[in-house]
Structure formats: C-alpha cells, structure tokens
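**Q** sharing a model that was predicted from the sequence below.
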Amino acid sequence: MTRVLVVEDDPQLVRALVINMQARQYGVDAAPDGATALRLAAARQPDVVLLDLGLPDMDGVQVIKGLRGWTRVPILVLSARAASDEKVAALDAGADDYITKPFSMNELLARLRAAVRRTESVPSVPETTIVETDEFTIDLLAKKAARGGHDVRLTPTEWHLLEILVCNPGRLVTQKQLLEEVWGPSYDGKTNYLRVYMAQLRRKLEADPAHPRYLITEPGMGYRFEA
C-alpha cells in the first residue's frame, strides 16, 4: 500500500484529501503543522508527501529542507501562493511538484500517481554503473551524485531526469520522451517543467550552468548528456 503524508492545517481540506485517497486504497497520515510532519515522516516513512506551505509553526519550505536532509521521498506542494518566486523557492528547496490552490482533485491524484510512478520505474542501466566526468560522478546503482568529493542532493524528479539522460550518453532524448517518462503521458507539452528541472540540475552539477558542458539543450527538440 502506498502511504501518503498530508501536511495541512485546514481540517476540511485534510478530510477531503483523506476520504479521496483512502477510497483509492492509499494509506494516509495527516499532520497539522511542520514539527508534527517531520516527526511523522521519520516514524511512518511515507511514499509521498503532500505539503501546504502556510503552516502555523513554520514555513513549508523549512519542512522541505528538513525532509531533504535525510530522504528523497517525493514532495508535492499544495499552496495558495501563486507567485513564481514562491514556486522556485519550493522547487529549489527540494519539492518535486507545485500545485496551486484551488485545485482539481482529479489533477492532484494524477500528479500523486505520477510521483509514485517516478519512484517505482527503473530505466535501463548502461554497462557501467559509475559515470564520471571532470565535474561530477554519477553512481547509478547507489542512486547518488557527487561533485568535488561531496554528495549532491537531488530530488527524485531531478534524479529520474538525470538518470534517463546519463543512461543514453550522446543521444538526443526528446522533450516528449522525457515528459512522458518522468511525469506521465498527461504532461506531454509541459516543456516548462523540463526547463525548470534542467536548470536545477545544471546549478547543482555544472561548473558554468549558463554554458553547460554535459547537460546539453537541443533547442525545440530535447536534451542529451555529453560524457
């Protein structure tokens, strides 16, 4: 059973989320504030976290950072904050998706399924499980990235995107392929997702993110990894 942690201080919304997810055979835990969320996440080890940013005791971005200190569990932000800088702050902190309130329950559940799919799918692995460049090293077996001798923290979505590219060195992977593999068929055409996440990967891995050496854009077509 897939276990979901709902972090939300609106009792009515929590009730609606719990009813809808339990009806679809998800196990659900709920936390009304950030401190409870961090305790429950450690104790219950959820498969997905649904997180409101406006919590009574701390900002949701702090919760994301707290979780990312020890887990790569997918985090889907549910927030009334629609400003792009709020979205960027949450994604940069380690969130995997951002859903603006009010939202369609069907859309939320579709994104939840996509998040679960991303953690379960295993792309083909090349002959070697260690990929080394002058800037960073990718361990495909351990699912880790390192740069300058230090681990690089990647969200599950960032890792999935990087893994697909690294497993196809030198080959163009189209926007459509990446969107369908990482986010699901319903995200075909959402190229802004790719731009945001590729920018995050470059900031974390490339020496000069504005002029990438390894994570290359083929304008209008897709991306490729140059070893």
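**A** Good, I have the coordinates.
**Q** contacts and neighbour counts: CA atoms only from here.
**A** Will do.
**Q** chain neighbours aside, what residue packs nearest to the residue nearest the centre of the chain?
**A** In the chain, the C-alpha nearest the mean C-alpha coordinate belongs to Asp96, at 2.5 Å (C-alpha atoms, centre = their mean). Distance criterion C-alpha to C-alpha, 6 or more residues apart in numbering; nearest residue to Asp96, sequence neighbours excluded, is Ile75 at 5.4 Å.
**Q** got another one to weigh against that:
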Amino acid sequence: MKIKLLIVDDETLLIKGMRYGLGDEYEIDEAYDGQEAVKKSRNKEYDIIILDLMLPKKDGLEVCKEIRTFSQVPIIMLTAKGEDMTKVMGLEFGADDYMTKPFNLLELKARIKAILRRTKKIDENANHSEFEIGEFKVNTLGRKIIRNGEDINLTGKEFDLFLFLATNKNKVFSREALLEKIWGYDYYGDLRTVDVHIRRLREKIEYNSSNPKYILTKWGAGYYFKD
C-alpha cells in the first residue's frame, strides 16, 4: 500500500519537483493554500503532511494548529532560511519536524521514512496494546494516554517521546540521543526541537509543568522519566 502524502505549498514548481523526486511509492495529494489543506486533511487520512509556512488564506502555523484539533498525523513544516523563531513556533503549534528551504529531496525522503518507521516500531515493540505506567493508561494502537478517565491529546512525536521515556524509566537520555531515538535519523538541526517537545509534553501530562513529577531534567546530562 502506498504512503498517503499531502504536500501543502503555493509554489507549483516546487510541488512538481517533489512529486518527481519522491517517486511512485507515495500517493500524493496537493493543496495550494491553507484552507484547502485543512479541508483535505479533514476529508482524508494521510500518513504524513509536508506543510509550508507561508501560504495564502491561512499560514502554516494556523493550518498546523487547526489540524491538531482533529488529527495527530505527522507534520513536517517547511520554513525559509533563518526563521529560527518560526521554527520553534511551528513545533509549539504541533509540527513534528521542520526543514529549511531549499532542501535536499533525499533528506526529505529519509525524514519521512524515519518518522513512519519510528511510529511503526513503537507499536510493534509494545508488549500489549494497552497497559499502565504509574497513573497513566497507555493505548499503543490508538496512540494515546489516559489519566483519571480523561484522554490526554498528544501529537505523534509527543506520544513517541512519552512512550520511549516511560518504558525506559530512570534512564537519562541526552537531547542528541533522543533526537536519534525518536526522530530516527542523524539530526543536524537545532537541539531545541527536543526541548520544545519536552516542554509541550510536560504541559499536558504534569499537574504543574514548572515543577514536574514525571519527566525530569538531569542538568548537563538530559531527560528521564520517574515513575
């Protein structure tokens, strides 16, 4: 079965080049503005979305935020060179990863495959589709966690990060190690990617994110999960 991919960009030539470069293993749909992207995301389940930041009608941040209200599909955001603050905002709004234009299509393919491989690997490695860690009930098939009967809405990468740390309790992982384990490739980007996802995860699972109980920091070493 082909991977269902939605490319969202207002540059026709760029989409054409991506279609050519990605090859026949992908079932590719296109959207040329933010409104069209949200509509297509509601009407069809995609395996991954490539989302440009600068779009007509709705920008990429708005699109990402809206998609996250109804879907946890992995999103790779495309940004222009030097837009560091926007990259962080993209992660804050729920993007799983980002790439800076211009980019190499081989790297894009590697990132797509790494995200999908990591998602599949976590599901396959879980001993049960549903189990408990502390006060959390984890559902690996639905890719969600429940506390006190309430669903905690996590993005794909947040769920991966939670499950990896929670199933490796009390083991400290550096940001570099987490990038390799969760993002699944040799990452040459900004280590803030991990920090942003940790912060977002704490805001969702901790009673007090400024004084976390579960996901802790070992200064100078990395992050770990304490049950």
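**A** Okay, I see it. Because the structure is a prediction, the values reported are computed rather than measured.
**Q** quick one: residues contacting the residue nearest to the centre of the first structure.
**A** Counting by C-alpha atoms under 8 Å, 6 or more residues apart in numbering, Asp96 of the first structure touches 74-77, 155-157.
**Q** still on that earlier bit, from memory the residue nearest to Asp96 of the first structure sits against Asp47, does it?
**A** No. Counting by C-alpha atoms under 8 Å, Asp47 is not a contact partner of Ile75 of the first structure; they are 9.3 Å apart.
**Q** just to revisit the earlier point, how much space is there between the residue nearest to Asp96 of the first structure and Pro209 of the first structure?
**A** Distance of Ile75 of the first structure to Pro209 of the first structure, computed by C-alpha to C-alpha, to the nearest Å: 25 Å.
**Q** out of those two, which sits in the busier spot?
**A** The neighbour comparison of Ile75 of the first structure against Pro209 (other C-alpha atoms under 10 Å) goes to Ile75, with 27 against 17.
**Q** map the more buried one across to the second structure for me.
**A** Correspondence of Ile75 of the first structure to the second structure, assessed by TM-score structural alignment: Ile75.
**Q** so that match makes contact with Ile49?
**A** Yes. Here Ile75 of the second structure reaches Ile49: they are 4.8 Å apart, a contact under C-alpha under 8 Å.
**Q** verify the stated contact: Phe173 of the second structure with Gly220.
**A** No. Between Phe173 of the second structure and Gly220 there is no contact under C-alpha under 8 Å: 10.7 Å.
**Q** between these two, point out the one with more neighbours.
**A** Comparing Phe173 of the second structure with Gly220 by other C-alpha under 10 Å, the one with more neighbours is Phe173, at 19 against 7.
**Q** the helices in the second structure, which residues?
**A** Under the criterion DSSP state H, helices of the second structure are mapped to 12-22, 34-43, 60-67, 84-92, 105-125, 156-166, 175-178, 192-205.
**Q** mean offset of the fourth one relative to the first structure (after superposition)
**A** Following superposition, helix 84-92 of the second structure is found to deviate from the first structure by 1.9 Å on average (mean C-alpha distance after the TM-score superposition for the first structure).
**Q** ok, Lys81 of the second structure - contacts?
**A** 100-102.
**Q** any idea which of these is closest to Arg199 of the second structure?
**A** Thr100 (22.8 Å; C-alpha to C-alpha).
**Q** surely that closest one and Leu78 touch.
**A** Yes. Using C-alpha under 8 Å, Thr100 of the second structure is in contact with Leu78, at 5.8 Å.
**Q** the two: who's more crowded?
**A** Neighbours were tallied for Thr100 of the second structure and for Leu78 using other C-alpha under 10 Å; the higher tally belongs to Leu78 (23 against 17).
**Q** give me the nearest residue to that one, chain neighbours excluded.
**A** Asp52 (4.5 Å).
**Q** that neighbour -> the first structure?
**A** In the first structure, Asp52 of the second structure lands on Asp52 (TM-score structural alignment).
**Q** and the gap between that match and Ala37 of the first structure?
**A** Taking C-alpha to C-alpha, one finds Asp52 of the first structure at 11 Å from Ala37 of the first structure.
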